[in-house]
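**Student:** Sequence first, predicted model second:
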Amino acid sequence: MTHPDWCPPPSDTVSLLPAGRDWDAVRADAATARWAFPILNGPHESAAIVDPYTCATYWLLPPGEAHDFIHWQRLHPHVTVLPARPGTHYVGIPPTHRRTGPGLHWYVPHNWSGRYLTEPAYLAAALTPAVHAAHGPHRSR
């Protein structure tokens, strides 16, 4: 298991790494992420990867912990979990120094904790109201 102090590999370019080995990933659309960022500013602040080209934001979680929260499915299609499984998902990891676009970059909160891995319960608790704020209440079919 990877230590919670995981850091991106040293590089000057984007590294393409598989989800489920060193971390699982949670992907959210840009509207949800905009609402989530202020909610996530707190004691568990962690960085997120912003992809302005696909309008997606990725949070990295400790490996194997993404599936502990069953309610991720209720946030679909605005939030998607990318754990290890057949048909591995790859995520572009920007260099640690890239904090602005264009292109993939790290969103780093004002009082950043220095962590690149996010606590799953904290992220889930923030994304639930963020999806509601960005997209309205969930409608049952």
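**Tutor:** Right, received. Where do you want to start? Numbering: from 1, shown residues only.

**Student:** CA atoms for contacts and neighbours, from now on please.
**Tutor:** OK.

**Student:** Quick one: list the elements packing against whichever strand or helix holds residue 34.
**Tutor:** For residue 34, the element it lies in under DSSP states H and E is helix 30-40. Under the contact criterion of 3 or more CA pairs under 8 Å, 6 or more residues apart in numbering; DSSP states H and E, the helices and strands touching helix 30-40 comprise strand 56-61, helix 120-135.

**Student:** Compute the inter-axis angle for that helix and strand 56-61.
**Tutor:** When axes from the mean of the first three to the mean of the last three CA atoms, to 10 degrees is applied, the directions of helix 30-40 and strand 56-61 differ by 40 degrees.

**Student:** try it against this one:
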Amino acid sequence: MKKITTTDPMKSKHLNKSLDQFAEEGLIKLFKTIVGDHKIVGVVGILQFDVLQHRIQSEYNIPVKFENTQYKTARWLKGEQKQIEKFTKANINQMAKDNDNDYVYLIRIDWDLEKSIRENPNINFIKVKETNNDDN
């Protein structure tokens, strides 16, 4: 997981649109942090960052840079809304929203996740988000 920014501030809106497009294609998982509104990109395999950077630069003409983050993985939250809101407030610095505006818990180390699961038995921490396929 890496933070992505453009080196040309005039192209920030275009970067957001391109990231939304790549997230819809399934190339990336895009997370927008609650605190700071940073764009965090999740991919399967480190080489996907190179692919993403190349596509953004060649298809959208947007210069981008990646920065390492403290996060190693993410979990979607499933449970009662009150419980999720309480958890989100308590962990606001590790919370983001995905492209569907669902809450995502950004995890730094395994211990964070284990502790959160232990202390929040009414919340399921989902590794892979289910998607609704309306084509069926």
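**Tutor:** Looks like it came in fine. Please read these numbers as outputs of a predicted model, since none were measured by experiment.

**Student:** Can you calculate the TM-score here?
**Tutor:** The TM-score (TM-score structural alignment, normalised by the length of the second structure) is 0.36; 83 aligned residues with a CA RMSD of 4.4 Å.

**Student:** any residues touching the helix holding residue 34 of the first structure, and which ones?
**Tutor:** The set of residues external to helix 30-40 of the first structure that reach it, using CA atoms under 8 Å, 6 or more residues apart in numbering, is 55-57, 78, 109, 122-123, 126-127, 129-131, 133-135.

**Student:** For PyMOL, what selects the buried ones among these?
**Tutor:** Selecting the buried subset of the contacts of helix 30-40 of the first structure in PyMOL, with 16 or more other CA atoms under 10 Å as the burial test, is done by:
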select buried, resi 56+57+78+109+123+126+127+129+130+131+134
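
**Student:** in the longest strand seen in the second structure, what counts as buried?
**Tutor:** Identified as the longest strand of the second structure according to DSSP state E is strand 73-79. Of all the residues in strand 73-79 of the second structure, those buried under the rule 16+ other CA under 10 Å are 74-78.

**Student:** Need these in CSV (columns: distance to residue 124 of the second structure).
**Tutor:** Formatted as CSV, the buried residues of strand 73-79 of the second structure follow (distance: CA to CA, whole Å):
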residue, distance to residue 124 of the second structure
74, 13
75, 9
76, 8
77, 6
78, 5
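
**Student:** circling back: elements contacting the very next helix or strand once past the longest strand of the second structure?
**Tutor:** Remark: after strand 73-79 of the second structure, the chain's next helix or strand is helix 81-90, criterion DSSP H and E. Under the contact criterion of 3+ CA pairs under 8 Å, 6+ apart, helix 81-90 of the second structure touches no helix or strand at all.

**Student:** Compute the inter-axis angle for helix 81-90 of the second structure and strand 73-79.
**Tutor:** 140 degrees.

**Student:** And the contacts of helix 81-90 of the second structure?
**Tutor:** Where contact means CA under 8 Å, 6+ apart, the residues beyond helix 81-90 of the second structure that reach it are 77-78, 95, 122-123.

**Student:** ok, which pair from the residues you listed is furthest apart?
**Tutor:** Checked with CA to CA, the contacts of helix 81-90 of the second structure reach their widest spread between 95 and 122, with 17.9 Å between them.
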